[in-house]
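**Q** Got a sequence here, can you build the structure:
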Amino acid sequence: MPQPTPELAATDPISQYFATWMDRANAAQASQPHWMTPITTVTPRLEQEFRYDQYQEFLANGTQLNNYFAGKGLELIPTTTNEILINVPPFEQRTDTRTTTVKPATGFGDGNFVTIKQRLLSANEENGNYILSAFLGFQAPTGITAFTNRPAWVVTPTLAGGIGWGDFDVQGTIAYTLPTDNQHIVGTSLVSSLTLQYHLFDYLWPEFAFNNTLWTSGERANKDQLLVGPGIMFGRFQLYDRVKLNFGVAYQVAVAPDHAILAPELVPLYNHAWILSMRMTF
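**A** Below you'll find the predicted structure:
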């Protein structure tokens, strides 16, 4: 079979698409703010990186839960206004159980395996320093029995935005979780987050975050939980060409409501947690 000439191969649209991938990523990032991605708020910015997060959670009933990867993974910029997130399912380890109703368990949880992000509008620091994006995430019921909503898939539409003034910026999201099955048990929820961030010197990004979940149906209907806490990111440390290293740590504590203590089995989040976040951008 005859092979295509180098000239024809060079004009092949698929080859051209991948050959110009970094050009599109550069253009996308040049036209948006250059803030650091917060630890517990999904940034509205388009980012290209591999990310690993780890949570050490302490529940109100005395249980400790270690969450590895925390649903993070590979983030890519396929066009100048889109991002796709291909996430690794969380690997969870429940230990130190002090109740007879919750048993120790180790295995994968349900994976938010893909999220599609569409940037709606943006301006870099010289032209307004703001951004607005919409996401659509899909969580698959792939976890073991202890950590799954099986058979429900969960679809999560999200709106995210941010604005900055000099070295200070605010990034926030609001999302609604929609299970495709067992809604009377899993329930729908309104999930919001807000992070206040400051860029200090060259490599320090201190932040303070608010994360709230309000269940609107299901077993936890009309209950909510607010987590607050400080964090700090360090970066961007250049390793090679476009490749940079960022890492950080955060602490969260539940400040509301009382039912998080009175009925911990109805609140699947945690009383407090330590979070480690590491990213390799490219």
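**Q** Please count neighbours and contacts with C-alpha atoms only from this point.
**A** Fine.
**Q** Show me the residue at the heart of the chain, geometrically.
**A** residue 42 (4.5 Å; CA atoms, centre = their mean).
**Q** where does the closest residue to residue 261 other than its chain neighbours land in three-state SS?
**A** Leaving aside its sequence neighbours, residue 261 sits nearest to residue 60 (CA to CA, 6 or more residues apart in numbering; 5.8 Å). Put simply, residue 60 is coil when judged by DSSP: H, G, I helix; E, B strand; the rest coil.
**Q** Tell me, how many residues neighbour the nearest residue to residue 172 once chain neighbours are set aside?
**A** Ranked by CA to CA, 6+ apart and with sequence neighbours excluded, the top spatial neighbour of residue 172 is residue 194, at 4.2 Å. Other residues near residue 194 come to 23 when the count uses other CA atoms under 10 Å.
**Q** want to put them side by side, so please do this one too:
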Amino acid sequence: MTNSFASNEGTEPDSSFFSHWLDNVTKTQEVQPHWEPLLSMPSPRLTQGLRYNYNQQSFPNSSKLTNYGMGKGLELILGENVEVQIGIPAYLDRETPKAATSGWADETFLSRFRFIAANEENGNYIVSGSFGLSMPTGSDQFSSHNTILTPTFAAGKGWGTRQYGINIQSSLSASVPNNNLSTTGIPLSWIFALQAHILQNFWPEIEANYTHWCKGAYDGREQLVLTYGINFGRFDINNRKKITFGIGYQEPRWANFSTFSRGWISTVKLSF
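**A** The predicted structure follows:
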């Protein structure tokens, strides 16, 4: 009897802690829109789960870059308006007509703070800010060799219900290296996205990502990339667990400069 009581006493606090934390996560997500994450643009929403992205880009000289992971990873909601992300370093594979190179990208972290939000019944909008950190931990041929800080401001507005509707989302960010500014430069990125919700689990989207480089090798150059895609989700697995997956096609448009010629992006996310 004594051993049984001691065992229960030891495990009950852990069960209570995680149950309380997950209840708070549910309450936190309930007061914001219930849109699916976009394929390319970081979500302004607070999200929780494990996400993996796959990206492949082609270049005019028959070269190809495959990105396994694309900086995504574990997303955790720690408070009423706070989320943190711990990236899983992406594995990169570059193929050219002359050689093939593989290696790891840099480690990334992100924190997000939600300023204001309302769910579909109370306004359907959200405004948030985030702060990203990239550390030069990757392979020599793929690392930026700099610590990069990326502040981002993001917002979104939707129309409709939790079952059907449309929304627009946008973000503005700058990636600032701590060193080698004349080589790395500062890319300023503005993303605008239109997402629809149809047939319960279908989320078609189009994203426009405009980048302007200050300083560095691309100083003064501009690029506009369009992403056409669709997400499918969230499908119930059990209890809190849900799965989402999506795919999209990317291409630079309306510019004389681009860092690639075309690409594919796909994602899968386990929410909990």
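**Q** returning to that earlier point: ok, the residue nearest to residue 261 of structure 1 touching residue 260?
**A** Yes. With contact defined as CA atoms under 8 Å, residue 60 of structure 1 counts as touching residue 260 (6.8 Å).
**Q** The residue nearest to the centre of structure 1 sits in which helix or strand?
**A** If you go by DSSP states H and E, residue 42 of structure 1 is not part of any helix or strand.
**Q** Setting aside sequence neighbours, what's the nearest residue to the aligned residue in structure 2 for it?
**A** Mapped onto structure 2 by TM-score structural alignment, residue 42 of structure 1 lines up with residue 42. With sequence-adjacent residues excluded and distances taken as CA to CA, 6+ apart, residue 42 of structure 2 is closest to residue 171, at 7.9 Å.
**Q** Also residue 191 of structure 1?
**A** residue 213 is the one closest to residue 191 of structure 1 (CA to CA, 6+ apart), at 4.6 Å.
**Q** That neighbour: what's it in contact with?
**A** 189-192, 224-226 (CA atoms under 8 Å, 6 or more residues apart in numbering).
**Q** wait, which of the residues you listed is closest to residue 162 of structure 1?
**A** Taking CA to CA as the measure, residue 162 of structure 1 sits nearest to residue 192 out of these, at 13.5 Å.
**Q** count of residues packed around the residue mapped onto that closest one from structure 2?
**A** The alignment partner of residue 192 of structure 1 in structure 2, by TM-score structural alignment, is residue 190. Neighbourhood size, residue 190 of structure 2 [other CA under 10 Å]: 20.
**Q** quick one: the helices in structure 2?
**A** Under the criterion DSSP state H, structure 2 contains helices at 2-30, 181-184.
**Q** So what's the residue count around the aligned partner of residue 147 of structure 1 in structure 2?
**A** Correspondence of residue 147 of structure 1 to structure 2, assessed by TM-score structural alignment: residue 142. Look at residue 142 of structure 2: counted by other CA under 10 Å, it has 19 neighbours.
**Q** OK, contacts around the nearest residue to residue 142 of structure 2 once chain neighbours are set aside?
**A** In space, residue 142 of structure 2 comes closest to residue 105 once its chain neighbours are excluded; the distance is 5.6 Å by CA to CA, 6+ apart. By CA under 8 Å, 6+ apart, the contact set of residue 105 of structure 2 is 89-92, 137-139, 142-143.
**Q** what separates the residue nearest to residue 172 of structure 1 from residue 218 of structure 1, distance-wise?
**A** According to CA to CA, to the nearest Å, residue 194 of structure 1 and residue 218 of structure 1 sit 25 Å apart.
**Q** go on, residue 237 of structure 1?
**A** From residue 237 of structure 1 to residue 218 of structure 1 the distance is 45 Å (CA to CA).
**Q** next one: residue 188 of structure 1
**A** For residue 188 of structure 1 relative to residue 218 of structure 1 (CA to CA), the value is 7 Å.
**Q** Over to residue 201 of structure 1?
**A** When CA to CA is the yardstick, residue 201 of structure 1 and residue 218 of structure 1 sit 47 Å from each other.
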